[in-house]
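> Predicted model follows, preceded by the sequence.
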Amino acid sequence: MTIRIPRGTADILPGEVEKWHYIENKIRDLCRRFNYAEIRTPIFEHTELFQRGVGETTDIVEKEMYTFIDKGVRSITLRPEGTAAVVRAYVEHKLYADPKQPVKLYYIGPMFRYERPQAGRMRQFTQFGIEAIGSKDPLLDAEVIAMAMQFYAELGLTGLRLELNSVGCQNCRPKHREALVAFLEEVKEELGPEDRSRLERNPLRVLDSKDPKTQELTKNAPSILDYLCEDCRPHFEAVQRYLDELNIPYVINPRLVRGLDYYTQTAFEIMVEGIGAIGTICGGGRYNGLVAEIGGQDKPGIGFALSIERLLLALEKQGIELPVTDGLDCFVVTLGEAAKRQGFKLVHQWRKAGLKVEQDFLDRGLKGQLKSADRYQAKYAAIVGEDELAKGVVVLKNLATGEQQEYAYAEAEAFLLKQREQGVGV
C-alpha cells in the first residue's frame, strides 16, 4: 500500500520552494524597515489558550482545531492562529517591561485548521502575522494597515480593496447587541440552525455568516457604527484620517466583524480581485482586552495575519512571476580520475568562497556533463581535463554565448565571484 500525504496538506518541492524563500525574505525586509522583531512560538499550546483567547463560540474553536490529549493527560492543540500564542509569550516573558514600547513582533509559521480544503485554503497553512502591543494610539492602527498594503504593493498585486470597520468596545457593544438581538429575533425562524445558535451565544457573529439567506435577512440590521461610544468614534475617525494622509483608499463596511472574539475597535480586511470565494487575503484589527484575558496586565494591541498560500494563489491568478532563479554559478566538468580529484577540490573551495557550484556524480562524459550543466541552468562550465590539469588551469565556458577562456584556479574563482556580484551569476 502506497502511503500518501494527508488531505489538506502539501509538499513544497524544489522549483516552488524558491518562491517561498523570496516571499519570506520580503517579509523579513519589510519587518526590518517597520521595526518589527521576529518571535517564534511552539506549534502546539494548551487548548485553554485558544478557548480563552480566540473565543469558545468561534468556528475555529468549535469546529476546526486539531486537539488531542497528551501522555500527561493534558489537552493540547496545534495552533490554529498566531495572535493568542504571541500574546501568551508577551505575558509569560514580561515583554511589557521592555523599555522599547510598543512591543512590535512578527512571526512566520505553520498553522492548523480542520476545514474543507480548497485552492489557497489548506488544513496546514503558513501564516505571516504582526502584533504591536502596548499602545492604543490610532496612528498605530494606520501603520499596521499601511504595512499590509505596502507588502502586497511591493509584490506587484493590483485590484486590492481595503475594507474597514469599528466593532466597538465593552462600553458601546451592549447597546448595539440589544438592538441587534431585537432585530434578529424578528427573523429568527428563517435563520439556519448554525446562525440561530450564534444568535443565542454571540449575536454579532450572525453578521459574519456565509449563508446567503442570512446575509439577505440581515442587510438592514443595526450598524455598530451608530452605537460607537465617545472613545471608539473618535478613534475610528482618527484611523481614517491617518489613512487619508497616506492616500490609502478604503471602504467602510459596517458588517465586517471578523471571525475571532478578541477584536475591539478597528477591524479590517484586504480583498483582491480574481481569486473567487477566497477574495480575502489579509485580516486584522485591535484586541485591547486580549492580554488581560490571557492573564497579563491590561495592554492594548493590534495586528494582522495573512496566508502565504493565498498570497501565492493571488500572484498566480494575476500572472505575476516572482524574480527567482535556481541556477548555478558554475558546473565543474572533469575528464579522468586525476581531474575528478582536482575538480572536487575546486568545487569545495568555490563553495566556501560563496559560489553555487555542482559537479558530476554519474561518471558521464564531456557531452553528458555539459548537458547536466544546462539542466542546472549553470551560467558557466569549468572544464578540467588532462591538459588543463597539467597547466594548473580551468577552461571557463559561458554556456549562454559559448565563449571560453583559460584561467588559473584562483583567477577563475575571482572571475566567477565578480560575475555573481554583477548579477551575471545567480
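Arrived safely, thanks for sending.

> C-alpha from now on. contacts and neighbour counts both.
OK.

> which residues touch stretch 397-411?
Residues from elsewhere that reach stretch 397-411, judged by Cα atoms under 8 Å, 6 or more residues apart in numbering: 346, 374, 378-383, 392-396.

> Output those as a markdown table; include the columns distance to residue 201, secondary structure and neighbour count.
Putting these into a markdown table (distance: Cα to Cα, whole Å; DSSP: H, G, I helix; E, B strand; the rest coil; neighbours: other Cα atoms under 10 Å) gives the following:
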| residue | distance to residue 201 | secondary structure | neighbour count |
| --- | --- | --- | --- |
| 346 | 69 | helix | 21 |
| 374 | 63 | helix | 18 |
| 378 | 62 | coil | 25 |
| 379 | 63 | coil | 24 |
| 380 | 66 | strand | 27 |
| 381 | 68 | strand | 26 |
| 382 | 70 | strand | 28 |
| 383 | 73 | strand | 24 |
| 392 | 80 | coil | 14 |
| 393 | 78 | strand | 21 |
| 394 | 76 | strand | 27 |
| 395 | 75 | strand | 21 |
| 396 | 72 | strand | 25 |
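
> And here is the other one:
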Amino acid sequence: MNFLQKPRGVKDWFGDELVYFNWIVKKIRSLAFNWGFSEVKTPLFENAQLFQRSNANADIVQKELYQFFDKSQRELALRPEATTPIVRLACENKLMQEANFPLKLFCIGSMYRYERPQNNRFREHWQFSCEVFGFSNLFIFLDTLLFANSLLEALGITGYVLKINNLANFETLSKWNKALKDYLTPYKLELTELSQKRLEKNPLRILDDKIDQKKSFFKNAPKITDFLDASAKQDSELLKTQLKKHNISFEWTDNLVRGLDYYTGFVFEYVKNQDTILAGGVYDNLVEELSSNPTPALGFACGIERLINCLETDKKAFILNTKPKQMLVICLFEEALEELIWLAKLWREYNQVTVYPKVIKVDNGIRLANRLGYTFIGIVGKTDFDKKAITIKNLVSKQQTIHTWNELGERKVF
C-alpha cells in the first residue's frame, strides 16, 4: 500500500471544493444561531456501547461501525452520526434540564461509516446536525421543518421533494414490523440478499431497498397507516393542513422510514435527484433509553458533500467570487525584495498579500499568479521602488493602478 495515497473512502479538501465547503458551513452556522441554536462539539470517538445501545439493529452498527480497542482494552467507535453523541453530551453535562427547554443544539463535524465507497458516499463525510430537546408537539416540529426549508433556501438549493411520514410510536412500529415480516416471508427468495437478512432482524429497513420496492408484490405490503390509532391519524392531518397553509410542498410517503432505530413520530427527507440531502424526525425515546430520563426530542442532519453537489453552476461562481481577493507581489530586483518582505507585514493588516520570495520577470510573475489563483499582482520595479509605490494589476479586468506603500498599510486597497 502506498503510504502517500489517502485511505479508500476519504476525501482531501482544497481549491474550489474547500471554498464551497467553507461558504456552506459559514451560512449554516449563521442561520442556526438566528434560529436559536447553540453550537457544541463532540469527540470523534465515543464508547462503542453508546451506538450499540441506541441503534442495535441499524446498518451503521451491524455493518458500518468503525470500532476498535484502545491500549486499555476499552471498546471505542468513531462516531457514525451526531445525534447520539449530542444526547450524551447534553446528559453528561447536565444540560438536559427542564429549565433549559427547549434546548437547541447543533454540531458540524466529520462522521465515519465503514461502507463501500460510491458516488457521493464516503467513509468519512461531513455533516451538520441539529437537535431540539424538551418539547414534542406539532408546533416544534413545524418550526424545525421551517428551519430545514430556510437552510436549503439560504444555500440556493431548489428542485427537491420533501417526503414525510408518521411512524407514531414504538408500539405501532412493532405491529408494522411484524405484519411486514409475515407478508414478505413467502417472497423471501425473491428479495435481494441484503433484504433477506433484514427480514429476520429489521423488516422495516427493506422499505429502503430501491430494487425490492419495484417488485410487484410490494404494492400490497402493509403500510403504517393500517396501524395508526385515531390520535396519530389526527396529528398527520393537522400537519398536512399546516404545511398546505404555509405553501410548503410535500409528498406524504407511507413507506418512509429512517435508517436509525430511534426515530418515532414524524420523519422526513428532502430528496433531490434520488439522493437524500437532508433528513430527520422525532425521537422521543432516545434520551430515556440512554439516561433513564424521559425527554422528547427531534432533529435533522444534512451532509455537506451532498449540499455541495446540489449547488447550481451560477451559485458556485457566486461563491468563488466571495472568497478573499489575494495579491501576489513580485519584485524586479533584489533590493526591492529585501524591503518588501518587511513592508508586507504592515500591508497584511488590511490586505491579503504574498511576496514571491525571489526576483522574477513580469510575464513570468503574471503567469504564476494566474496559475496559483491570485486575483491581483503587485509589481515593484526600479521606478516604483524609488517612489515608494507599487503597481497593482487586476488579472481579471486587466485594470492597473498605482498606490503608495503607505496606502496598503492604512486601508483595504483591493
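Alright, I've got the coordinates. Just so it is clear, the structure is predicted and the values come from calculations on it, not from any experiment.

> After superposition, what is the TM-score?
Here the superposed chains carry a TM-score of 0.90, computed using TM-score structural alignment, normalised by the length of structure 2; 412 aligned residues with a Cα RMSD of 2.7 Å.

> if we can go back for a sec, which of the contacts of stretch 397-411 of structure 1 sit farthest apart?
374 and 392 (25.3 Å; Cα to Cα).

> And the strands in the stretch 51-200 of structure 1, which stretches?
67-69, 75-78, 103-112, 124-133, 160-166 (DSSP state E, counting those that start in this stretch).

> can you give me how far the second one is from the chain middle?
When you say that, I think you mean strand 75-78 of structure 1. Relative to the centre of its chain, strand 75-78 of structure 1 is centred 22 Å away, using Cα atoms, centre = their mean, to the nearest Å.

> got a list of what residue 264 of structure 2 touches?
166, 167, 168, 169, 170, 281, 282, 283, 284, 285.

> again with residue 172 of structure 2
By Cα under 8 Å, 6+ apart, the contact list for residue 172 of structure 2 reads 224, 227, 228.

> switch the cut-off to 10 Å
224, 225, 226, 227, 228, 229, 232, 264, 265 (Cα atoms under 10 Å, 6 or more residues apart in numbering).

> was I right about the first one contacting residue 255?
To tie it back to what came earlier, the one meant is residue 224 of structure 2. Yes: using Cα atoms under 10 Å, residue 224 of structure 2 is in contact with residue 255, at 7.3 Å.

> Mutual contacts of these two, please.
165, 166, 167.

> which of these lies closest to residue 236 of structure 2?
residue 166 (6.7 Å).

> Against residue 202 of structure 2, how distant is the closest one?
Distance of residue 166 of structure 2 to residue 202 of structure 2, computed by Cα to Cα, to the nearest Å: 18 Å.

> more neighbours, those two?
residue 166 (26 against 18; other Cα atoms under 10 Å).

> mind listing what the closest residue to the more buried one other than its chain neighbours touches?
Of all residues not flanking residue 166 of structure 2 in the chain, residue 266 sits nearest, at 4.3 Å (Cα to Cα, 6 or more residues apart in numbering). Residue 266 of structure 2 makes contact with 138, 141, 164-169, 232, 235-236, 239, 257, 280-283, 298, according to Cα under 10 Å, 6+ apart.

> repeat for residue 67 of structure 1
44, 45, 46, 47, 61, 75, 76, 77, 78, 79.

> so which of these comes closest to residue 185 of structure 1?
When those are compared against residue 185 of structure 1 (criterion: Cα to Cα), the nearest one is residue 61, at 25.5 Å.

> Pretty sure the closest one sits against residue 55.
Yes: counting by Cα under 10 Å, residue 61 of structure 1 does reach residue 55; the two are 6.8 Å apart.

> okay, these two: which has more neighbours?
It is residue 61, of residue 61 of structure 1 and residue 55, that has more neighbours when counted by other Cα under 10 Å, with 22 against 18.

> what residues are up against that one?
47, 50, 51, 52, 53, 54, 55, 67, 77, 80, 113, 260.

> hmm, back to that, of the contacts of residue 67 of structure 1, which is the most crowded?
Busiest of the contacts of residue 67 of structure 1 [other Cα under 10 Å] is residue 79, holding 26 neighbours.
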